[in-house]
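**Q** Below are the sequence and a predicted model for it; my questions follow.
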Amino acid sequence: MGCSFSGLNALYDAVNGGTDVWINENRFRIVRQLGEGGFAFVYLVKEVLADSSSASAGSGLAKKLKDSSHVSDDGTYAMKKVLIQNSEQLELVREEIRVSSLFNHPNLLPLLDHAIISVKPTQETSWNHEAYLLFPVHLDGTLFDNAKTMKAKKEFYSTSDVLQIFRQLCAGLKHMHSLDPPYAHNDVKPGNILITQRKGQPPLAILMDFGSARPARRQIRTRSEALQLQEWAAEHCSAPFRAPELWDCPSHADIDERTDIWSLGCTLYAIMYGLSPFEYALGESGGSLQLAIVNAQVKWPAGPKPPYPEALHQFVTWMLQPQAAVRPQINDIIIHVDKLIAKFSP
């Protein structure tokens, strides 16, 4: 299941002043930076073909990709560059690449190609490897970006669009939860959901960033194991969307993919209202995010007029059950969301 990194190369083309990058045998020109976080940078890149007329003839990246739907019409892609400073970070990137290669679903962002190279640290730089990960590009941004824009305009998604976006996320997660062994995403949140607007259709929703994805089922049998899990979750699972059992794990517990169901409930709330149902606790003096989450203290803000149906609020509450053992599974969620779509779609 491991990846082989021998023979991979991603080299800047010095002739072009460092604006071109080779990922294996394919060359890409950096158009502009799209975002950054920590030691990772995301760029919009455009494939440079030796013969521009041969793009449709199955040359370059198109020749390499098994799924032709991933080939960009205009040759543009998103490239994530990660600066790796130590062996632990290197292992994390390798694991992200390995895990990403397990998935193949239209609502999960596919990794199209990747390369890891060794570099010599200098006086100005401290990293010893660079990783280049290539993905399809979605320029409409994330659900988080869209929520900020909509909040500023006092706009809300229609009930139908809320349900259709959510249904797509469920489809992507079902693919992950159905693997053997099942995988949990572990960081489902608006910032990890790409939204693409479509004329006359609900927005397309794609779940991305599998850096925290791991086999979902873990047996916790000691206090030490419980604390280790909490420590791991604090680093890999965004706090406002993190399940209660990852905040306060018992010394004897069976953790499973229902950690994602909690995050999914928080995300459905966020599709409606633009933030996690527990973020209010961050703004209250003496408020505790952890307490709000472990006690499932949800507050419902003013929404659109007319308001969202009460059935959507009940749906969120069903997923936000503090006891993981009584939380629904992804198949239960899909049956229910399909009923709601049938009831509330125009």
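**A** Here it is on my side, so go on. Residues are numbered from 1 along each chain as shown.
**Q** CA only for contacts and neighbour counts going forward, please
**A** Will do.
**Q** Mind listing what's buried along stretch 136-150?
**A** Buried positions in stretch 136-150, judged by neighbour count with 16 or more other CA atoms under 10 Å: 136-138, 141-147.
**Q** same question, stretch 206-220
**A** In stretch 206-220, counting by 16+ other CA under 10 Å, buried: 206-216, 220.
**Q** do you know how far the spatially closest residue to residue 129 that is not a sequence neighbour is from residue 87?
**A** With sequence-adjacent residues excluded and distances taken as CA to CA, 6 or more residues apart in numbering, residue 129 is closest to residue 118, at 4.4 Å. Distance of residue 118 to residue 87, given as CA to CA, to the nearest Å: 12 Å.
**Q** Do a quick rundown of the strands in the stretch 101-250 of the chain.
**A** Ranges of strands in the stretch 101-250 of the chain, per DSSP state E, counting those that start in this stretch, are 113-118, 129-135, 183-184, 193-198, 201-207, 214-215, 218-220.
**Q** List of residues touching the second one?
**A** With contact meaning CA atoms under 8 Å, 6 or more residues apart in numbering, strand 129-135 is reached by 10, 23, 77-85, 90, 93, 109-119.
**Q** ok, of those residues, which come out buried?
**A** Looking at the contacts of strand 129-135 with 16+ other CA under 10 Å, the buried ones turn out to be 10, 23, 77-85, 90, 93, 109-117.
**Q** who touches residue 93 in this structure?
**A** Residue 93 makes contact with 131, 211, according to CA under 8 Å, 6+ apart.
**Q** Put this next to the previous one:
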Amino acid sequence: AGSARRRREGTCARARVQALPARRWLHTSLHSSVIFRSAAQRIGAQPLVPEKVVADIEEQYKGVPSVKGMSSWFSGWGQGLGLSGGLSGLGLAKSIITIGGRQVRLQRVLAEGGYAVVFAGQDVSTGEGLAVKRIIAADRETADRAEGECQKHAQLRHEHILPFMGMTKQKRKDGGYEVYLLLPLCDGGHLWDYASTHSLSLRDKLRVVAEVASALAYMHEVPLAHLDLKLENILLDDDGGGQQRCLLCDFGSSISETMDCGSMSRKERLDLEDHIARFCTPMYRAPEMVDLYAGLSVGPPADVWALGCICYVLCFGVHPFGEASAVQIITAAWAPPRDRVCDASMLELIGAMLRPQPNERPEAKGVAAAARGLISDLASGIDEPQRIARL
């Protein structure tokens, strides 16, 4: 999985290089620490990238895997050349922005996606560590969508949902907008990185399922369906007792009503298809999201499906639909790896969440209750057959 992710990041970086005006391909090794200097020289953009800037970038990304550094650098550089993204990595120590009445100094890049950059920052007055999500909007429609994400997030208050702390919007000289969200800084990173570097016990896995399912159950009552639930959208933070707690984040793909594909117009179906294609990660999409012409409804059960995928990854270290094959997803054609062992009760829980028909999956609150029950059974020493029967 890590290798696949590195390949995706490398592909993303190469695509960004090709989009630059000179259209010159960079053959320099992705693992070379001089990639930034070579890039500047090869495409003839020296006036845009002076020596001091290159040195600043190299210093900022010291100790960061070079592929990630390159990806962030080219996305940022592209904005300076009129492309999407922004100069996300330059001069952050001097960048101060006011959000929700608080002055925040941006310090470093934490993560970067197709539509946003997340920075680690610090409250100028108190020194508190904070996170700032910057969304680049090329037009008013995109800016309105970003504000919609803020409004959805602001109404959510749950112990396992990342708190919303404020937002601000700024007009850009090119006519676009920058929308900034102020969020708590979670030192534990996201669940994908944590699960990749730690050995999780059965109790740990069940606790993740219980906490995320409880957050989803709350959202579904609002009502909101997340529609892009994945390990990278689950942050970890200290719960005050020395344990990591899960915090659900990133609500840009969420919808506020169940979409009945069987009764919607052609335009509505195309709009939903576009929304899913742009904002929902392929390998976590539920069958009803993959085939909108099946006449099923897209809503909360899709989140339960995604949680089933997460549970599978926690148990086996690989994704049940790693190639994102439409046929595999629609038919729910998954199976546990033959060379890996998983607790039978976890397999039953995964199987319940990965049912192809959305109305046959348990509700999120039922999943949370089942996971808590299994945790209680583990503490009580109840044997395996009884624990399976409880599901």
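**A** All right, it came through fine. All values derive from a computational prediction rather than experimental measurement.
**Q** Post the TM-score for the overlay when you can.
**A** Once superposed, the chains reach a TM-score of 0.76 (TM-score structural alignment, normalised by the length of structure 1), with 287 aligned residues with a CA RMSD of 2.3 Å.
**Q** follow-up on the earlier one: now the residue nearest to residue 129 of structure 1: how far from residue 91 of structure 1?
**A** 14 Å.
**Q** Counterpart of residue 235 of structure 1 over in structure 2?
**A** Here residue 235 of structure 1 is matched to residue 278 in structure 2, going by TM-score structural alignment.
**Q** separation between that match and residue 228 of structure 2?
**A** 11 Å.
**Q** between these two, who's got more neighbours?
**A** Higher neighbour count among residue 278 of structure 2 and residue 228: residue 228, with 24 against 13, using other CA atoms under 10 Å.
**Q** That one -> structure 1?
**A** Residue 228 of structure 2 maps onto residue 187 in structure 1, by TM-score structural alignment.
**Q** What residues does the closest residue to its match other than its chain neighbours make contact with?
**A** Distances taken as CA to CA, 6+ apart put residue 237 closest to residue 187 of structure 1, at 5.0 Å, once the chain neighbours are dropped. Applying CA under 8 Å, 6+ apart, one finds that residue 237 of structure 1 lies in contact with 186-187, 212.
**Q** Tabulate the buried residues of stretch 206-220 of structure 1 (TSV), appending distance to residue 320 of structure 1.
**A** Below are those laid out as TSV (distance: CA to CA, whole Å):
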residue	distance to residue 320 of structure 1
206	22
207	20
208	22
209	23
210	23
211	24
212	21
213	21
214	22
215	22
216	18
220	22
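**Q** what's the most distant pair in those?
**A** Between any two of the buried residues of stretch 206-220 of structure 1, the greatest separation by CA to CA is 31.7 Å, found for 206 and 220.
**Q** All the helices of the stretch 201-346 of structure 1, residue numbers only.
**A** Assigned by DSSP state H, counting those that start in this stretch, the stretch 201-346 of structure 1 shows helices spanning 223-236, 244-247, 258-273, 280-283, 289-294, 310-319, 330-344.
**Q** so the third one matches what in structure 2?
**A** Counting by TM-score structural alignment, helix 258-273 of structure 1 lines up with residues 301-316 of structure 2.
**Q** Show residues contacting the matching stretch.
**A** By CA under 8 Å, 6+ apart, the surrounding residues in contact with stretch 301-316 of structure 2 are 195, 200, 205, 209, 212-213, 216, 225-231, 284-286, 288-289, 318-320, 336-337, 340-342, 346, 349-351, 353-355, 358-359, 361-364.
**Q** Going by neighbour count, which residues of that stretch are buried?
**A** 301-315.
**Q** Average separation of that stretch from the aligned part of structure 1, please.
**A** Following the fit onto structure 1, the mean deviation recorded for stretch 301-316 of structure 2 is 1.2 Å by mean CA distance after the TM-score superposition for structure 1.
**Q** from the middle of its chain, how far away would that stretch be?
**A** How far stretch 301-316 of structure 2 lies from its chain's middle: 14 Å, per CA atoms, centre = their mean, to the nearest Å.
**Q** before we move on, what about stretch 331-340 of structure 1?
**A** 22 Å.
**Q** can you pull the buried residues of it?
**A** 333-334, 337, 340.
**Q** before we move on, back to that, tell me which of the helices of the stretch 201-346 of structure 1 sits nearest to residue 17 of structure 1.
**A** Evaluated with CA to CA, these place helix 223-236 nearest to residue 17 of structure 1, the distance being 36.2 Å.
**Q** counting contacts, what elements does the closest one pack onto?
**A** With contacts defined as 3 or more CA pairs under 8 Å, 6 or more residues apart in numbering; DSSP states H and E, helix 223-236 of structure 1 has these neighbours: helix 244-247.
**Q** The longest helix anywhere in structure 1 vs structure 2, mean deviation?
**A** Longest among the helix segments of structure 1 by residue count, using DSSP state H, is helix 159-177. Once fitted to structure 2, helix 159-177 of structure 1 is off its aligned match by 0.7 Å on average (mean CA distance after the TM-score superposition for structure 1).
**Q** Excluding sequence neighbours, find me the nearest residue to residue 326 of structure 2.
**A** residue 290 (6.5 Å).
**Q** quick one: contacts for whatever residue of structure 1 lines up with the one you found?
**A** Matched to structure 1 by TM-score structural alignment, residue 290 of structure 2 sits across from residue 247. Residue 247 of structure 1 makes contact with 230, 233-234, 290, 294, according to CA under 8 Å, 6+ apart.
**Q** lining up those residues with structure 2, which overlap?
**A** Using both residues aligned by TM-score structural alignment, their matches' CA atoms under 8 Å, structure 2 keeps these contacts from these: 290, 294.
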